[in-house]
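**Q** just a sequence and a predicted model for now, questions to come.
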Amino acid sequence: MELTPLSIEGAWSVSTKHFGDDRGIFLEWFKDGPFSDATGHGLNLAQANCSVSAAGVLRGIHYADVPPGQAKYVTCARGAVLDVVVDLRVGSPTYGQWDSVLLDDVDRRGIYLSEGLGHGFVSLEDNSTVMYLCSTPYAPEREHEVNPLDPAIGIDWPTVGRDGTPLTFELSAKDQAAPTLEQARAAGALPTLEQTEAWRSSL
């Protein structure tokens, strides 16, 4: 397991070694040692989630109030998704910017997102199965979203699936009604870089 920093500070792409034979493959999709070496702290596991999505389902951009926020370690056990991280931290040098990692059942990469970063993905085929390890439990009163189609963020979501079929985006009602990045900032709903750095330094 190897973590490579993304262009957004506090986010890493995770690659794994696969050991296969005629029975299938084996891999270690999470290991505390390499994770702690890269991030400077262990993963405080409080909840594990699994979502299964049809092709074109777009989930996000989701984030939680800081402190404590919610860090996520994400991989795709079946199918394929384009997983996206957005810097929502007011005061960050990369505020409003995004980066992405293709998560699928071939390369079996992962992504880790620290507290204060926004997360979303689009499913590139039916039954794409995404697994999350989360640092805090789900708390509806602390959970928020930013519209994933906000042109000011400008995420380059794929328009065709893994098999080349055109994708029709399907969003939840909550994600469709989500504010733009600027609206969320004006409402004081976004975390600040200072808040997130203070929290991460306490881990």
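**A** Good, I have the coordinates. Residues are numbered from 1 along each chain as shown.

**Q** please make it C-alpha for all contacts and neighbour counts, starting now.
**A** Will do.

**Q** any residues touching stretch 155-175, and which ones?
**A** With Cα atoms under 8 Å, 6 or more residues apart in numbering as the test, stretch 155-175 has contacts from 55-61, 80, 82, 98, 122-125, 145-149.

**Q** at 10 Å instead, please
**A** For stretch 155-175, the external contacting residues (Cα atoms under 10 Å, 6 or more residues apart in numbering) are 53-62, 79-86, 97-100, 104, 121-126, 144-149, 176-178.

**Q** before we go on, here's another structure to hold up against the first:
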Amino acid sequence: MTYTETKLKGCFILEPTVFEDERGYFFESFNETKLAAILGYTPHFVQDNQSKSQFGVVRGLHMQGGEHAQAKFVRVVEGKVLDVAVDVRSGSPTFGQYVAVELSAENKQQMYIPRGFLHGFSVLSEHAVFFYKCDNNYHKESEDGINPLDPELAIDWQIPAEQMILSQKDQEAQSFEELRLKLI
């Protein structure tokens, strides 16, 4: 497995070692010992989630706050997405900055997103099956997030505006500035 820390401290892109032959391929999608060696601590994942979405869907930007914050270990099982993590850790030198990484079933790359980040993705293929592990259970009362089209962040979701599909919740979500004022 190879890994690269992004410009956002603690946020990693991981690429598993893939073994291919005439039968297909095999790779280790998760190994606690190897991930702990990369992170410097052992995450304890308690929940797995999976979603299927069509081209143009933008999900996010979401997080859980406080004691219910979640780290996520994400990958794509089918299709291709643009995966986005936004640093909203109080006092972080990269607060408000984001990374965007193309994850696909083909490239098999994964991303580890620590607690204190907004997370979202856009579907770039006809459909995508997105899978992720969380180190804390879902807690509705701790949900937070911002509109993924917030002009301050100006994320290029690589989807034409007229083809974007957002939930009503995400369309009505607060601005990045409103979230910033809550976090300070």
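**A** Cool, the structure landed. The structure presented is a predicted model; accordingly, all values stated were derived computationally and were not measured.

**Q** related to what we said a few turns ago, I'd like to know which of the contacts of stretch 155-175 of structure 1 are part of strands.
**A** Counting by DSSP state E, those place 53, 58-62, 80-86, 98-100, 104, 121-123, 144-145 in strands.

**Q** of the residues you listed, buried ones?
**A** Among those, those buried by neighbour count (16 or more other Cα atoms under 10 Å) are 53, 58-62, 80-86, 98, 100, 104, 121-123, 144-145.

**Q** ok, the closest residue to residue 64 of structure 2 other than its chain neighbours to residue 90 of structure 2 distance?
**A** Using Cα to Cα, 6 or more residues apart in numbering and skipping the chain neighbours, the partner closest in space to residue 64 of structure 2 is residue 143 (4.5 Å). Residue 143 of structure 2 is 17 Å from residue 90 of structure 2, where distance means Cα to Cα, to the nearest Å.

**Q** give me the neighbour count for residue 119 of structure 2.
**A** Using other Cα atoms under 10 Å, residue 119 of structure 2 has 23 neighbouring residues.

**Q** returning to what we had before: wait, the residue nearest to residue 64 of structure 2 sits on residue 67?
**A** No. Using Cα atoms under 10 Å, residue 143 of structure 2 is not in contact with residue 67, being 11.4 Å away.

**Q** which of these two has more neighbours?
**A** Neighbours per residue (other Cα under 10 Å) separate residue 143 of structure 2 from residue 67, with residue 143 holding more: 14 against 9.

**Q** tell me the contacts of that one?
**A** So residue 143 of structure 2 contacts 62, 63, 64, 65, 66, 68, 69 (Cα under 10 Å, 6+ apart).

**Q** wait, residue 36 of structure 1 sits on residue 42?
**A** Yes. In this structure, residue 36 of structure 1 is within contact of residue 42 by Cα under 10 Å, at 4.9 Å.

**Q** who's more crowded, those two?
**A** With neighbours defined as other Cα under 10 Å, residue 36 of structure 1 and residue 42 compare such that residue 42 has more, 16 against 12.

**Q** ok, that one to residue 107 of structure 1 distance?
**A** Separation of residue 42 of structure 1 from residue 107 of structure 1 (Cα to Cα): 24 Å.

**Q** repeat that for residue 65 of structure 1.
**A** Residue 65 of structure 1 sits 32 Å away from residue 107 of structure 1, going by Cα to Cα.

**Q** more neighbours: which of the two?
**A** residue 65 (20 against 13).

**Q** was I right to think the more buried one contacts residue 142?
**A** Yes. In this structure residue 65 of structure 1 lies within contact range of residue 142 using Cα under 10 Å: 5.3 Å.
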